[in-house]
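Undergrad: Coordinates for the following, if possible.
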Amino acid sequence: MTDKILIERHGPVTTLRLNDPETMNAITADMANGLHDAIKSEVAEGARALILAGSERAFSTGANLKAAIPGDLGSFDAGETLERDYNPLMLTIRDLEVPLISAVRGAAAGVGASLALACDLIVAGRDAYFLEAFARIGLVPDGGATWLLTRAVGRVRAMEMMLLAEKIDATKAHEWGLVTRLADKDAEAEALELASRLAQGPTRAYGLIRRAAWAAADQDFEATLVTERLLQKQAGNGPDFAEGLDAFLRKRSPNFHK
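TA: Sure, this is the predicted structure:
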């Protein structure tokens, strides 16, 4: 495990923190793999909600190019590290069985923006901004950015972000639907409040909701109805539904458990 991924536990909530202040949390292959392993291990250990955070100055400024680019570009395959290091991380985020919240302060650029925007809830501080900087150095957005952006803000705004490579401040990001909430004071405190609330909820149902939502982004309406039917059967056979229904009928607060 790299020392540039910090694990902070708050009861059933775990915060995974990108921690390389000298580079404003620019991500290396080791960090991507460390984050991948930490996500899996924390869920296996019983975390019921996760927060992905950076530091005050930056969530992440994207890939650490100094660490990734060799001196000789002649045989360099810029897509190799995506296949080996970053794409498995993004797929693990997609397939999570617990809610994931990003707390964004300062810069969220490049693949750092992809990480932030792949989360279920995105809490941005007023000083946050998003930047698809790839075109500035002649590369293509990665980390699923082309998929995430076009589905969040539509093709036209996504193209503006990717082609012009201009900063999108937190207010505009919220107006466009890139982020869930603007935090007036502390983005991490608000993210922790939301995560703590979700950690008390029906974890199994949350995982199935995530699966349905990710599938719906690429399915037609009829296929979505089929997916919902299959997942509803799984949810209905689980203990959370039994507890939720009993609580509803008895007019009490549910006590969900994993």
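Undergrad: From here on, just use CA atoms for contacts and neighbour counts.
TA: Will do.
Undergrad: residues near residue 197, how many?
TA: 12 (other Cα atoms under 10 Å).
Undergrad: helix, strand or coil for it?
TA: Classification of residue 197 using DSSP: H, G, I helix; E, B strand; the rest coil returns helix.
Undergrad: Which helix or strand lies directly C-terminal to the helix or strand where residue 232 lies?
TA: Assigned by DSSP states H and E, residue 232 falls within helix 221-236. For helix 221-236, the following helix or strand on the C-terminal side (DSSP H and E) is helix 239-250.
Undergrad: so that next one versus helix 221-236, what angle?
TA: 80 degrees (axes from the mean of the first three to the mean of the last three Cα atoms, to 10 degrees).
Undergrad: residues of stretch 162-172 that come out buried?
TA: Judged by neighbour count (16 or more other Cα atoms under 10 Å), stretch 162-172 contains these buried residues: 162-163, 165, 167-171.
Undergrad: Nearest to residue 124 among these?
TA: Closest to residue 124 out of the buried residues of stretch 162-172 is residue 170 (6.4 Å), distances taken as Cα to Cα.
Undergrad: Quick check, that closest one in contact with residue 123.
TA: No. In terms of Cα atoms under 8 Å, residue 170 does not count as a neighbour of residue 123; the distance is 9.6 Å.
Undergrad: One more, so I can put them side by side:
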Amino acid sequence: MAETTAAEGPTILLEVREAVAWLTLNRPERLNSFTTRMHEELRAALDRVEAGRAEGTIRVLVITGAGRGFCAGQDLSDRAVAPGAQAPDLGESIEKNYKPLVLRLRRLELPVIAAVNGVAAGAGANLALACDLVFAARSASFIESFAKLGLIPDTGGTWVLPRLVGLARAMGLSLLGEKLSAEEAERWGLIWKCVEDEALLPTVREVAERLAQGPTFGYAMTKKALLVSGTNDLATQLDLERDLMSACGRSEDYREGVQAFLEKRQPRFRGR
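TA: Presented below is the predicted three-dimensional model:
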């Protein structure tokens, strides 16, 4: 199937409610698999999220999929190779699209939640794992499907999988390409929580809105510290904790949190 045309509507939907940006991958007829156009629209949507974060109107990002799937990875028909034709440079696609996407999500100074509503395969699975919190419907599944095409896990898969589940399980997932249920993914520590299908969006909404009302400056500093902890030695990490704690101590959120505690009231955080 050819890439969706502009007349068929946007491939990315973005809605902001209660300071939460809901970003929906919107190619349900193709299980929300990625095309060049979809990457372009995703970059534009993330520009809006970053602008909203700077203005204080967006404090949490949720990523989910339309229809019955989260994301089936790359749409192979978008870069199909005809017999005898020159092979595409898949590394170029990584450099232009998937690498900057993962780094951008990791560097966003707000919590990023994946609401995995169905199958998450290939780059789609690793897109979900690039988020800070991953909730999955019980019927959802994760598949590192790259080996079936003679490829390696991309979109950060070779980095995140061993850190989340250990080398033995990362090898099994990557070489065998077997489906991992959401329930098993939770048991393995691959994701944060598996919930009943009908509870997925209400659960994510409650968590996202709670985070949006919280000290998001501190959340951003926590995210920064945890994401580099795997490559820092202890002394370097302690120095980073010192520096980030100094920044937190100068924030409006910290002053408000202390004042609210002393006054025995709910804090009104502003994310500054």
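Undergrad: on that earlier part again, distance from the helix holding residue 232 of the first structure to the middle of the chain?
TA: Distance, stretch centre to chain centre, for helix 221-236 of the first structure: 24 Å (Cα atoms, centre = their mean, to the nearest Å).
Undergrad: Kindly name the residues of the second structure that line up with it.
TA: On the second structure, the counterpart of helix 221-236 of the first structure by TM-score structural alignment is residues 234-249.
Undergrad: and if you look at stretch 132-150 of the first structure?
TA: With TM-score structural alignment applied, stretch 132-150 of the first structure matches the range 144-162 in the second structure.
Undergrad: Now do the matching stretch: everything it contacts.
TA: Outside stretch 144-162 of the second structure, the residues that touch it by Cα atoms under 8 Å, 6 or more residues apart in numbering are 94, 98-99, 102, 121-123, 125-127, 129-130, 167-170, 173-179, 190.
Undergrad: gap between residue 131 of the first structure and residue 87 of the first structure?
TA: 20 Å (Cα to Cα, to the nearest Å).
Undergrad: Please, where are all the helices along the stretch 1-150 of the second structure?
TA: Ranges of helices in the stretch 1-150 of the second structure, per DSSP state H, counting those that start in this stretch, are 36-55, 90-93, 99-107, 123-129.
Undergrad: so where is the shortest one in the first structure?
TA: Alignment of helix 90-93 of the second structure against the first structure: residues 78-81, by TM-score structural alignment.
Undergrad: Name the surrounding residues that touch the matching stretch.
TA: Contacts of stretch 78-81 of the first structure (Cα under 8 Å, 6+ apart): residue 29.
Undergrad: Show me which of residue 131 and residue 87 of the first structure is the more surrounded one.
TA: Legend: neighbour count by other Cα under 10 Å for residue 131 of the first structure and residue 87, higher for residue 131 (23 against 16).
Undergrad: So that one is in contact with residue 161, correct?
TA: Yes. In this structure, residue 131 of the first structure is within contact of residue 161 by Cα under 8 Å, at 7.3 Å.
Undergrad: Find the residues that touch each one of those two.
TA: The contact sets of residue 131 of the first structure and residue 161 overlap at 167-168 (Cα under 8 Å, 6+ apart).
Undergrad: Same list (the helices of the stretch 1-150 of the second structure) but as JSON lines, adding distance to residue 28 of the second structure.
TA: Below are the helices of the stretch 1-150 of the second structure laid out as JSON lines (distance: least, Cα to Cα, whole Å):
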{"stretch": "helix 36-55", "distance to residue 28 of the second structure": "12"}
{"stretch": "helix 90-93", "distance to residue 28 of the second structure": "22"}
{"stretch": "helix 99-107", "distance to residue 28 of the second structure": "21"}
{"stretch": "helix 123-129", "distance to residue 28 of the second structure": "13"}
